[in-house]
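[1] Sequence and predicted structure, then a few things I'm wondering about:
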Amino acid sequence: MKKISLILGLFALLGWMSSCDKGFDQLNVNPTAATALNPVFTFNNAISNTSFPASTLIFEEAIVQQMFSPNSGITQGGNFNVDNRGSAGANAPLWQRYYRDNLRYLVDGIAKTKNDAARTNLYNMMRILKAYVAMVLTDTYGDVPYSEAGLGYLSANVMPKYDTQESIYNDVIKELTEATAALDATKPTEAGEIMFGGDIAKWKKTGYSIMLRAGMRLSKVNPTLAQATVQKAVAGGLMQSNADNFVVRENANYQNPIGTTLNSTEAANYYLTGAFVTYLKTTSDPRLMSIAVRYVGAKSGPEQTAAKANRDPAVQIGMPLGYDNGTILARATADGLASFYDYSQLDRTRMGYFTAPCFLVTYAQTQLLLAEAAQRTWTTGNATDFYNAGVTAHMKQLGDYDATSLVSDANIATYLQKNPYAAANGLELINNQYWIASFLNGPEVFANFRRSGFPTLTPNPYPGKEIKGNFINRLSYPDSEQSVNAVKRQEAVARQGPDNLDTHVWWDKQ
């Protein structure tokens, strides 16, 4: 009898437990939690992470001799013509930011919207941004993961192959051609995206302006494809004013990485170069007042106070290359300065502020590329007009940093009168202006310097350089790739050339 009672009790307990299980899964699911992420949110995350990391101060800005630090350690790179490898090295942040915080979101978003007729515009916007990101990566490093990049979650491919730069450019041009043409203002326009708020016309002009840049990048290695791409971009419709600029708008929550660095740990460590300041002074360029500040008489970082700040172009003195933090002291004395803290810097209260906008592709750059295309007879129009429009646009663009940075119409007219376009040395004049108009866009100014050969800079004379030539030609792959993707990385090295600063990328034909 006791046995029967025990069995009956056990069944009752099991029955009670079974009834408790009913609805258990619903009770343990948060009813307010998102079950799917709107791909426009990941797109916005990718956009905000397209701004350039502070490492561009270490390499790109120093290579093109606009701004550099005389210090060694983590800040050494283009200032001494040495590599800076390692997972935390100066050659790694752009790779990490653009793959981890940008491209993987774009690849995921593209996959989620590809077959969604209601999100066709978002799909094509993401293709355009991905093409831009791919150009920055391949221009910087050469052969890089592209066709298999960002597929770790979607297809468990955690060791993507490195594509050749030629194949990347071919696909980028294809993607820009298809995606830009497919944008359609009669379909949902994605007002939630933070770049243009769903303005399809601006996205179209951005896509074709990036295509123009891609075409001009091939001017040495494949002039025929370059010309055809340029003509396709022009026919599609390019940026028409500064209102069309492709720019990341920073704020207190999403700060400009360069501005944040210059207003914190490295505030007293970066200086405008003698080459950059001298060129602007020699040509009486009014932009120097918008760019530079000198803390006259400063003998230390703490002495770089507002009371000592002088923005008068006449007093600006750029720091000469070829010195480190030990040898620059004597040079500063020879230059009549109180210390090396007395040299000119980027004004970190305006262009170098932590909420300063980050310009990716601009109307000014686009007009200057058109000027070169016209000079090469690859497009119709007057090179002089494009040149003047490009210079004017950049001087006006400076007002986007701060109202006091805007160059007046009178000063623009005076500058163009003193520095007129001349076809005889047109390519040099155009690309010298592109050098200035791309200031703080490290990847672009570095790429165009290699492509065009302008401006004509004196090689950095710092002793102990690691390069064989006069200038760095590419950045090396981060050491982390040797650990996580060694086989595919080695395939790229065997094909492209040694993984060092001397190897040329494909379009940088010698």
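    Alright, I've got the coordinates.

[2] For the rest of this, base every contact and every neighbour count on C-alpha atoms.
    Fine.

[3] And the contacts of the helix or strand harbouring Leu212?
    Assessed by DSSP states H and E, Leu212 sits inside helix 200-217. Here helix 200-217 makes contact (CA atoms under 8 Å, 6 or more residues apart in numbering) with 121, 125, 128, 132, 135, 169, 173, 176-177, 179-181, 183-185, 189, 196, 225-230, 233-234, 236-239, 244-246, 361, 366, 369, 373, 448, 451, 507.

[4] buried subset of those residues?
    Buried members of those, counted by 16 or more other CA atoms under 10 Å: 121, 125, 128, 132, 135, 169, 173, 176-177, 179-180, 183, 189, 196, 226-227, 229-230, 233-234, 236, 238-239, 244-246, 361, 366, 369, 373, 448, 451, 507.

[5] In helices only, show me these.
    In helices, defined here by DSSP state H, the members of those are 121, 125, 128, 132, 135, 169, 173, 176-177, 179-180, 226-227, 229-230, 233-234, 236, 366, 369, 373, 448, 451.

[6] ok, second structure coming up, stack it against the first:
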Amino acid sequence: MKKLIYIIGCLALLSSGMLTSCKKGFDTLNTDPNSTQNALPQQLLAPALVNTMSANLSRNRSFNNELMQITVDMNDAEGKVFRYDFRSSWSDYLYTQWYLNITNFKELYKTASDSLTRNRSYQGISLICQSWVYSLLTDTYGDMPYSQAIMGKDSAIYHPVFDRQKDIYLDMFKQLDSANSLLSKNDAIPAGSDPVYNGDVAKWRKFGNSLYLRLLLRISGKAEVADLCKAKIKDIVETSAAQYPIMTNTGESAILRWTGVGPYTSPLLGVREQDFRSPAIASFFIDHLAAWNDPRIDIPTYGSNGYNRWAIIPYSGMFVGVPSGYSPGTGVPKKTYFNSYVAGNTAPSLMNDPMTGMIMNYPELCFILAECASKGWISGNAATYYNNGVLYSIQQWVPKFTDVNTYLTAADMQWSDAVSLDDKMEKIHIQKYYALFLTDLQQWIEYRRTGHPILPKGAGLKNDGVMPARMPYPVFVQSTNPANYKDVISKQGPDLISTQVWWQKP
């Protein structure tokens, strides 16, 4: 399998113009008895999911959490993400890993389409996963190789064009419609091949349609596609609900649960213990939870061992954070932090928590529906969707939690139909912010879309105090695909963190 994944990865790099030298020796690769042409679909899904999630969780910790004021990597050096200051080298890892694994998911589709191994469920799952990863790529970088990506092997396209983000989104919608149709056939897949739903095809279908709603909402603010998005949201949720099943409970959340056995080991365990404890928790993240007496950090809710569900170590008996974006040289002391894992110790840590493999959870869907109902796009009750989002966001981590009304009243976070839409959006998105904890870069992406929740601005922020709008393209793209790189920059704008992607632009 290591050889298999290496070959697939080499093909991904080839088609994206990353390693042009890999073209040499293609005949040998194409006749290798261990190559993907002889793999079965059930051999391809799990490695692609694990590798994608490992990349997502790594950058969730070091990039998303710093930008979105969950943690503060306290240091006065240049290039600190929490100060909106990061080097272009940050771009390489996700770009490379995501394209590597899109290649794996495409190979899954191809293998599942073969007459001898045809399986429509694997085909549908592949299309969902491709759309999931492509959405991460385009939301992170902007216009991307899409229509000509991963075509080095079959079409000898080693310098793919960059498709417009709008066109990428519209094609992803087609792929998700196709996935819904394929999964409706309910072809069986082995439970052992699927680390997310253990072979439950119906749950994959619900995840695909829930992802569809996430992506429709993401671009719904663009006038040129607004009507299309609103109509399709209503179609999925109401008009054709029977044909578009969506998630209905936390048991249907898309989570790759790390078992600690074999390949299903959290990548966070690869972080040194002292490095995991090093970042302080930001004031914004911890102050709300403390003020709300939130069960996820309320010590008694975890059990008699005295630990809280998110394994947060208090400071002098209190949950106290560090202001993000503080000016260098101000000497802010480190306070609360996330506990690390120590072998043989029963103390909890997110490093080995099975729940950290978040792809998309049911509470996020509830908040999507709450926003759509608040805007009048669907007829459901916004308050109900909002309350359910809060309830299941907490229940995802603290299963015994039930009294959401008491919680919201005590926190002064109860729903009100009387306030402005902007106030409703702030309420939805501050709760959604916690529901998206550990979910790749979704907090950052949603903040860029909505401006919510409102984050405090420290005096030490770079980039004129404006949240970075994207990652620049990796430096190697400029040298391996220069003509198309120049073309995309001329159309999208300067290759800077301040250049907005299509769906952000007015």
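    Noted; the coordinates are in hand. Computed from a predicted model, the values in this text were never measured in an experiment.

[7] returning to that earlier point: compared with the second structure, how much does the helix holding Leu212 of the first structure deviate?
    Here helix 200-217 of the first structure, set against the second structure after superposition, deviates by a mean of 0.7 Å using mean CA distance after the TM-score superposition for the first structure.

[8] dump the residue contacts of Ala191 of the second structure.
    Counted by CA under 8 Å, 6+ apart, Ala191 of the second structure has contacts 197-200.

[9] Now flag whichever of the residues you listed is closest to Ala410 of the second structure.
    Distances from Ala410 of the second structure to the contacts of Ala191 of the second structure, taken as CA to CA, are shortest for Tyr197 (36.1 Å).

[10] Pull up the gap between the counterpart of the closest one in the first structure and Thr224 of the first structure, please.
    Alignment note (TM-score structural alignment): Tyr197 of the second structure maps to Phe196 of the first structure. Going from Phe196 of the first structure to Thr224 of the first structure by CA to CA, to the nearest Å gives 33 Å.

[11] Then Ile4 of the first structure?
    Ile4 of the first structure is 93 Å from Thr224 of the first structure, by CA to CA.

[12] Then Gln26 of the first structure?
    Counting by CA to CA, the separation of Gln26 of the first structure from Thr224 of the first structure is 63 Å.

[13] More neighbours: these two, which one.
    Ranked by neighbour count (other CA atoms under 10 Å), Gln26 of the first structure and Thr224 place Thr224 first, with 13 against 10.

[14] Show me what the more buried one aligns to in the second structure.
    So Thr224 of the first structure corresponds to Asp227, using TM-score structural alignment.

[15] check contacts around the nearest residue to that match once chain neighbours are set aside.
    Leaving aside its sequence neighbours, Asp227 of the second structure sits nearest to Ser220 (CA to CA, 6 or more residues apart in numbering; 7.8 Å). Applying CA under 8 Å, 6+ apart to Ser220 of the second structure gives the contacts 226-227, 229-230.

[16] Would you verify that Ser220 of the second structure is located in a strand?
    No: counting by DSSP: H, G, I helix; E, B strand; the rest coil, Ser220 of the second structure is not part of a strand but coil.

[17] how near is it to Thr248 of the second structure?
    23 Å.

[18] Ok, Thr402 of the second structure next?
    17 Å.

[19] Tell me how many other residues crowd whichever residue in the second structure pairs up with Val64 of the first structure.
    Matched by TM-score structural alignment, Val64 of the first structure corresponds to Met68 in the second structure. Neighbourhood size, Met68 of the second structure [other CA under 10 Å]: 24.

[20] Let me see the contact set for Met68 of the second structure.
    Going by CA under 8 Å, 6+ apart, Met68 of the second structure touches 82, 443-444, 455.

[21] Mind picking the two most distant members of the residues you listed?
    Among those, Phe82 and Gln443 lie farthest apart (CA to CA), at 14.1 Å.
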